[in-house]
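Asker: okay, predicted coordinates and the sequence, questions at the end:
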Amino acid sequence: MSVDDRVREDAPVRQAAEIAQPTAGERGWILPMLVLVAGMFMSILDTTIVNVAVVDIQRDFGATTDQVQWIATAYTLAEGVVVPVSAWLGLRFGMKRVYNIALVLFAAGSVLCGLAWSLDSLIVFRVVQAIPGGVLPAVTLTMVYALVPKDKIGQAMAVYGLGVIFAPALGPVVGGYLVEYVDWRLIFFINLPIGVLGALAAVVVLPSFDTERAGKFDLWGFAAIATSLGALLLALEEGSAWGWTSGPIVTLFAISILSLALFVVIELEVDEPLLDVRVFLTWQYTNSLLLIAIQVAGLFAVVFYVLLFLQQAQGLGAFEAGLMLLPQALAMAVVMPVAGLLYDRIGPRWLAVTGLAISAYGTFLMHDLTVDTSRTTVVWLLVLRAVGLGLAMMPIMGGGVAAVPPHLVPAASAYNNVVQRASQAFGLAVLTAFMTNWQASLLSGRAALVPAGAPAVGPAAEQAMLQTYQLYARTQTQVFVDALDQLMLVTSALTAVGIVLALFLRSGPSGSDGPAVMMH
């Protein structure tokens, strides 16, 4: 039986439920929506806020760069592995209960991170923090589609998007300030009051959700997808350090692919799959995941390397560099509500096409960055990209999940978050590999610029050595900027590919069908 046939068979049951119970629109969804996004915002903010503290943590704990990198790697691995089980947890224990528990546990894990006495303890506590951190966004997205009528989903997804896009952009600003002017431990401690207040607000404001009961836990399916994601994320995180063609990395990729294939086979065979892979039979949803992957990969890679450009090439501090990303975050905050209103009227297609075109053009303009490019120009180019992302991201995500049958929304939400995590890591890893190769090639081509045959001793030798060092440093900076320009061209081309895919999205409003999951 096809997915569409199953939806038609289930329609009378859903219609009866909708008649018997109030809809989300009648109960009001705006305040619960804000409470949900506030909690999710905290967990997503933590994916980037820690990045600016790495140097200070390394110094305090006397760790090497490779060792301290595991603060981020451990979090990414644990978060990615736990996301697939979020849908089952929501069905088994109730989405509201899982959300509240995850929020409190995330705050508790954050406090433990702030109290860490060594690098090893911090890495362990980051894993503890990542487990509820991976559950929160997936459960939140499921509840959004339970709370909001379909004819208002664009407006709701605009608010939801503040967590998905605005939080990562705000992370370097908040983290940079706390690290530079207070203490790096505060980036963890600030989650405690937010988590406690968020959980209390959720208890008071959020309704309970009636969903289908969860079946038996699919242990083998979970083991397969967890192995696949864990191997993939570890390979992407460590590929540059270990070598992309090294035995361990190739083995990890092979394990990831084979485990993913095994997961698909298991999910098609078991009576109660952990995550129903039949959700991918809905082309609108599958297409939206491809577009999300393109956008997320470009977003995080560009933000990462622009921060490096501002600090390494233009000499800004962590807080100053992070502050220059704030205008793009504000631009998204302004554009997203407009995109949400338009989505409810015209659907996702033309918003996505327009947004991706603007984003591709803004990224293309950034391929002319130089060491002397004014900071005002950098800010305006980032704002232009942000306008495009703000127009496109939420219509793409909203249109995709809205296209799946209601009983598959939890699985769709989980897959959505898996793709976001994987594409963030994949995009940064692949583009970093390109950057490294371009820099090596450019640097070898300019080796002749470094003078040879300098005096061996005396003041003249010292002066020559100083000049050589300064020339080498300038050359390295110029090579980095040239490679960054090439990165912008590749990212722009990748975004342009997304324009073609966006043409296959739905055009026109989705209608008012009521919420996907009923409340009481």
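Answerer: Noted; the coordinates are in hand.
Asker: from now on I want contacts and neighbour counts done on CA atoms only, so please keep to that.
Answerer: Will do.
Asker: by contact count, what packs against the top helix by length along the chain?
Answerer: Secondary structure assigned by DSSP state H gives helix 459-502 as the longest helix of the chain. The contact analysis (3 or more CA pairs under 8 Å, 6 or more residues apart in numbering; DSSP states H and E) places helix 459-502 against helix 283-308, helix 349-365, helix 409-445.
Asker: need those in a markdown table (columns: distance to Ile30 and mean neighbour count).
Answerer: As requested, the helices and strands packed on helix 459-502 are exported to a markdown table (distance: least, CA to CA, whole Å; neighbours: other CA atoms under 10 Å):
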| stretch | distance to Ile30 | mean neighbour count |
| --- | --- | --- |
| helix 283-308 | 25 | 22 |
| helix 349-365 | 23 | 24 |
| helix 409-445 | 20 | 20 |
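Asker: out of the ones you listed, which comes closest to Ser110?
Answerer: Of all the helices and strands packed on helix 459-502, the one in closest proximity to Ser110, counting by CA to CA, is helix 409-445 (19.9 Å).
Asker: next up, a second structure to put side by side with the first:
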Amino acid sequence: MSIGIFLCMLDTTVMNVALPTIQTSLNVKLNNLSWALNIYTILFATLTIPLGKIAERLGINKTYISGLIIFIVGSTFSALTKTLPNLILGRALQSIGAAIVFPLSMSIGIASTDLATRKKVIAILGIIQGLAAALGPVIGGVLTQFLSWRWIFIINIPLSIISFSICLSTLELHETPKKEPIDFWGSLLSMISLFSLTLSLVQGRTWGWVSVRIISLLTFFAITLVLFIIHENKTKYPMIPLELFKNREFTGSAITIVLSNLFLVAVTVVLPTYFVKIQNKTELEAALLITPITGMIFIFSPLAAILIDKLGSRAVIATGFLLMTISFILFATINMNNLALVIITCLILGIGYGIIAGPITVLAASDFKGSLLNASQSVAGVLRQIGISLAIAIYVTGLYGNLVTAKHNSVKYIKSEVATLNIPQLKKQAVIDKSIYSLSHSANGSSEKHFTSNERELLIHKNYENALLSQPTSLPKRAKVKIYSQVQAKVDKRLNNLNKQINLTITKIKSFATNEYGKAFTKLYKYSIIFVALSILTSLLFPRKKNKTSY
């Protein structure tokens, strides 16, 4: 079950770092390619709860194996594709498989353990979810750098086959399915509502947040959500038992899951993009720089799950969000070129999230048993996806918006600085064009010499001809040679001075642009600090002391 959950959550973020490489390989526009990323998030969030309920009717174990097969087919299709439409189709199949595998992994894992070990199992499965989402960019970067972007999908195949083999040998396939009727209207309304929400979140930047399409989607989401709540309150067999949200611990856990994943993915997705696009690092280097986050999640998640019984849920959740707040303050203020400080900040973020991720899945389930226990885990999984979608919508949109502003400011600065140079207008335009090109293509800069040998020879010839005009027509050849040498030396001295001026200007431009593009990143976290800090208040939703967990 752990393998299934790991792969489902891994594929929510594994593509992000590899997007530029995939774009080049398939020769497509980035906006179009983003659908291969977004389709997974949209369908995963939309189908998880309905497919989980349908599986209870058909047989959980058999449906789980079917989900693994669909996931394997989707991964194979994605790995072998040579066109964008086929990649999107492969990712869609992956997401359908994941929407089956993810909730059923939780259900099977919980059902296969006794009451004494159930709490540990839920904690482990919850830790795996957070760890996989954080590891996505790291694994994606390593595979893309050393093998190929196709390996981010190929790696799913052997792991899924291993899980498939284990399931065939351990799961009872002749099970007695539930005879409860499927909540058709609840399923339909929940799918429409979640589809509208996630689609608006992932496409907001592309379509425009105040565009007719986005406003219509959000309006549709609100309407269908209200209808869903009304229907679920009346139906005998609800898709999502709303009594879950009457439980204080579950409500606190639900909000915490969304916020903690929102703030985690805000860094694990955006930071590698910043390193690759702004600091010109390789995908591997970018991936390795965020591994401290993953390492701390791995270490502190199980520790927090143990400590929560002693310290209480309030103290643990508040501490986690406090550390995440500190990390955001540091991201907003440190010099991003100081990698030691970046790594320290990542460590703090990983510790903060790990402290939350360890116990939160257990807290969400602590007061439930039976069908309510399974429902709580399915809802928690969807909320985690919503948190990830929100992070991509807010922070990727914010980053690209800030990058546009940074480029605009840099271009304006380039033109003003180049205008002060005492060089021909055509040469000014060439310097401007070259500097602007370097902004868009992450070029390292210009050469020290900015005048070609032909330009030098023409300038020497022109000045030599002008010098001869003031000389007698019968000037001896030796005198002409001397004049030519003097003109040549004077031109070379002038060009040397102009090259120094241009290089000095380019250095100033680089420094200004680096600062502007750095602010494009740090602004995101500067404006987020207050919201991360306010998340500490979610700890007040939990009881003062941790209740003894019961199932």
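Answerer: All right, it came through fine. Note that the coordinates shown come from a computational prediction; the quantities given were computed from them, not determined experimentally.
Asker: TM between them?
Answerer: Once superposed, the chains reach a TM-score of 0.84 (TM-score structural alignment, normalised by the length of structure 1), with 478 aligned residues with a CA RMSD of 2.7 Å.
Asker: how distant is the longest helix of structure 1 from the center of its chain?
Answerer: 26 Å (CA atoms, centre = their mean, to the nearest Å).
Asker: ok so, going back, wait, which of the helices and strands packed on helix 459-502 of structure 1 is closest to Gly134 of structure 1?
Answerer: Between Gly134 of structure 1 and those, the shortest gap by CA to CA is with helix 409-445, which sits at 8.5 Å.
Asker: which residues in the stretch 101-250 of structure 2 form helices?
Answerer: Secondary structure of the stretch 101-250 of structure 2 by DSSP state H, counting those that start in this stretch: the helices cover 115-146, 151-154, 156-170, 184-207, 212-234, 248-268.
Asker: do you know which of the ones you listed lies nearest Pro543 of structure 2?
Answerer: In terms of CA to CA, the element of the helices of the stretch 101-250 of structure 2 nearest to Pro543 of structure 2 is helix 248-268, at 7.3 Å.
Asker: now the closest one: which residue numbers in structure 1?
Answerer: Aligned by TM-score structural alignment, helix 248-268 of structure 2 falls on residues 283-303 of structure 1.
Asker: other residues contacting the matching stretch?
Answerer: Residues from elsewhere that reach stretch 283-303 of structure 1, judged by CA atoms under 8 Å, 6 or more residues apart in numbering: 169, 279-280, 389, 393, 396-397, 399-401, 403-404, 416, 419-420, 423-428, 431, 488, 491, 494-495, 498, 501-502, 504-506.
Asker: same question, stretch 308-317 of structure 2
Answerer: In contact with stretch 308-317 of structure 2 (CA under 8 Å, 6+ apart) are residues 304, 307, 355-356, 359, 536, 538-546, 548.
Asker: repeat that for stretch 140-160 of structure 1.
Answerer: Residues outside stretch 140-160 of structure 1 that contact it (CA under 8 Å, 6+ apart): 23-25, 29-30, 33-34, 36-37, 40, 95, 99, 209, 336-337, 339-344, 394-395, 397-398, 402, 409-410, 413, 509-519.
Asker: same thing but at 7 Å, please
Answerer: 24-25, 29, 33, 36-37, 40, 336-337, 340-341, 343-344, 394-395, 398, 409-410, 413, 510-518 (CA atoms under 7 Å, 6 or more residues apart in numbering).
Asker: report how far apart the opening and closing residues of it are.
Answerer: One end of stretch 140-160 of structure 1 to the other measures 9 Å (CA to CA, to the nearest Å).
Asker: centre of the chain versus it, how much separation?
Answerer: 19 Å.
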